[in-house]
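Visitor: Below are the sequence and a predicted model; questions follow.
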Amino acid sequence: MAELSDARIHQLLTEAEDRLAATPHHDITTDVGQPTPKLDSPSPVVDAKGGIARPPQQRLAVRDAHQIIPNNKSDDAGQGWFGLPKTDPNDKEFKRDVQLLQMRGTALDPSRHYKKESLKAKMPRYAHVGRIVEGPTDFYSSRLTRKERKKTLVDELLAAEKASGKFKSKFNDIQGRKASGKKASYKRFVSQRRRRN
């Protein structure tokens, strides 16, 4: 683009001023294209019948305080959480599963340590119990067979207990401590002495 000289710029500006002076100016305030709308006359708030002023009965109606408002919004965690449903507080199986997760650090496996917050957690507002499906990349020995697969966490825990016998040995330890110094401990002591002889 060619540069404009000062003389050419001055000439263009004077031509623009002449064009502006030639066009007629319109007053903006007087040239309104739409008329102002007329408002309806206000209706009286009080009806006068027989010389007595009474308010209309429609305005005196009592509103129901417990009016049910329809909630069209679905109660789920939203699109960011893939529509995770709201937890049903009356679901007994889910309550048991949450209790098992809370007891995992104390009663179930004391050798493992978990955060205290996760052990004291309340029932979550949005939760869903799912099932882990093994992928094709998992090795065969790490997959569960159909007999080993259980429906709930409680069933899995009981099956693991049958395999390990950990709860039974723990129960026997507690019973042994409770019985120490009593009649049962004396009988056990005598039976052990008889076996030696």
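Guide: Received it, and whenever you're ready, just let me know what you need.
Visitor: Only C-alpha atoms from now on, for both contacts and neighbour counts.
Guide: Fine.
Visitor: Next, the buried residues of the helix or strand hosting Glu117.
Guide: Here Glu117 is covered by helix 116-119, with elements defined by DSSP states H and E. By neighbour count on 16 or more other Cα atoms under 10 Å, the buried set for helix 116-119 is Leu119.
Visitor: downstream neighbour of that helix in the secondary structure list?
Guide: helix 153-164.
Visitor: Run a quick neighbour tally on Phe94.
Guide: As a burial measure, Phe94 scores 19 neighbours (other Cα atoms under 10 Å).
Visitor: what about it, distance to Glu161?
Guide: Note on Phe94: its distance to Glu161, by Cα to Cα, to the nearest Å, is 21 Å.
Visitor: Also Ser118?
Guide: 23 Å.
Visitor: how close does Leu119 get to Lys187?
Guide: 41 Å.
Visitor: ok, structure two:
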Amino acid sequence: MRTVLDHHIRRNPESEGDGTITINAKVVGYNPTFTASSFMEEFIHEDDEKCRSKEDLNYFLMESGISNDDTYDAITDLIFYVDEVTSSASYNSSPGYDLLVSLLLIPDSHIEEAIQIEEAVRVSFHETINFPLRPASKLVVKSLIRKIYEKVSSTGETTCAICLKEFINGESRVVNLPCGHEFDDEYLLTWFKTNHTCPLCRFKLPCEDQ
């Protein structure tokens, strides 16, 4: 099994102390996604029985077909990852921040699919390495179509490719790009602060300096 971890730090003026952590977990080949939040200190230092979010994550991974050993390894990797992020100088110098962490688990039966995805990302990287990443035009980003997600077919996108969080029908606020791909509004805004291309197909939006 392969484990992929990523994170996003979000400013929260109402946060006290170490703030909170929100985990978004997805198992490739398993449709439901998992989301849970808890206090940062509790998540890192309390055992599973005392930390509800870790206990719920454990049940989610087991229900998705992940073995006990792989579930233990995944949660251990997650805890070490969070501890490393929150121990960094940049994080500690900015109190009042919450942490959003995405956990993607790829079972061995889907490794070939993951390799194909990684190859596509590698090719895309080499296609863009000759020019610096630039933020998208704020005016263009502001004019993008925003709507409340409504599932109209089984073939459409059901999960944001940036945060791996499943869209909630009738609740999630999504942005529809000219290329047709949809993403969570909050995460796409963060993405376009440093990029001007679609995270999936590399469709280019006008840059901020154009």
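Guide: All right, it came through fine. The structure presented is a predicted model; accordingly, all values stated were derived computationally and were not measured.
Visitor: What would you report as the TM-score here?
Guide: TM-score for the superposed chains, counting by TM-score structural alignment, normalised by the length of structure 1: 0.18, backed by 62 aligned residues with a Cα RMSD of 5.2 Å.
Visitor: got the buried residues for the helix ranked longest in structure 2?
Guide: The residue-count maximum for a helix in structure 2 (DSSP state H) belongs to helix 68-87. Neighbour counts over helix 68-87 of structure 2 (16+ other Cα under 10 Å) mark Asp70, Thr71, Ala74, Ile75, Asp77, Leu78, Ile79, Tyr81, Val82, Asp83, Val85, Thr86 as buried.
Visitor: Among the residues you listed, find me the one that's closest to Leu103 of structure 2.
Guide: Leu78 (7.6 Å; Cα to Cα).
Visitor: give me the element Tyr59 of structure 2 is part of.
Guide: helix 52-63.
Visitor: Name the residues that touch that helix?
Guide: For helix 52-63 of structure 2, the external contacting residues (Cα atoms under 8 Å, 6 or more residues apart in numbering) are Val27, Phe34, Ala36, Ser37, Ser38, Phe43, Asp48, Glu49, Asn68, Thr71, Tyr72, Ile75.
Visitor: tell me which residues in that helix are buried?
Guide: Arg52, Ser53, Lys54, Asp56, Leu57, Asn58, Phe60, Leu61.
Visitor: Turn these into CSV, including distance to Leu188 of structure 2.
Guide: Output for those, formatted as CSV (distance: Cα to Cα, whole Å):
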residue, distance to Leu188 of structure 2
Arg52, 29
Ser53, 26
Lys54, 27
Asp56, 28
Leu57, 26
Asn58, 29
Phe60, 27
Leu61, 27
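Visitor: between the buried residues of helix 68-87 of structure 2, which is closest to Ile23 of structure 2?
Guide: Nearest to Ile23 of structure 2 among those, with distances taken as Cα to Cα, is Leu78, at 9.4 Å.
Visitor: quick one: that closest one from Leu99 of structure 2, how far?
Guide: 13 Å.
Visitor: likewise Asp69 of structure 2?
Guide: 26 Å.
Visitor: top helix in structure 1 by residue count?
Guide: Per DSSP H, structure 1 has its longest helix at helix 6-22.
Visitor: ok, and what's touching that one?
Guide: For helix 6-22 of structure 1, using Cα under 8 Å, 6+ apart, there are no contacting residues.
Visitor: So which other helices or strands are in contact with the following helix or strand past that helix?
Guide: Per DSSP H and E, helix 6-22 of structure 1 leads on to strand 47-49 as the next helix or strand towards the C-terminus. If you count contacts as 3 or more Cα pairs under 8 Å, 6 or more residues apart in numbering; DSSP states H and E, strand 47-49 of structure 1 packs onto strand 52-54.
Visitor: Mind checking what helix or strand follows the strand it packs on in sequence?
Guide: That would be, after strand 52-54 of structure 1 and using DSSP H and E, helix 92-103.
Visitor: quick check: angle from that next one to helix 153-164?
Guide: 50 degrees (axes from the mean of the first three to the mean of the last three Cα atoms, to 10 degrees).
Visitor: Check which helices and strands helix 92-103 of structure 1 sits against.
Guide: helix 116-119, helix 153-164.
Visitor: What residues of that helix count as buried?
Guide: Phe94, Val98, Gln99, Leu100, Leu101, Gln102.
Visitor: Quick check: the first one vs Ala160 of structure 1, distance?
Guide: Same thing as Phe94 of structure 1. Taking Cα to Cα, one finds Phe94 of structure 1 at 20 Å from Ala160 of structure 1.
Visitor: Repeat that for the third one.
Guide: Using Cα to Cα, Gln99 of structure 1 is found at 17 Å from Ala160 of structure 1.
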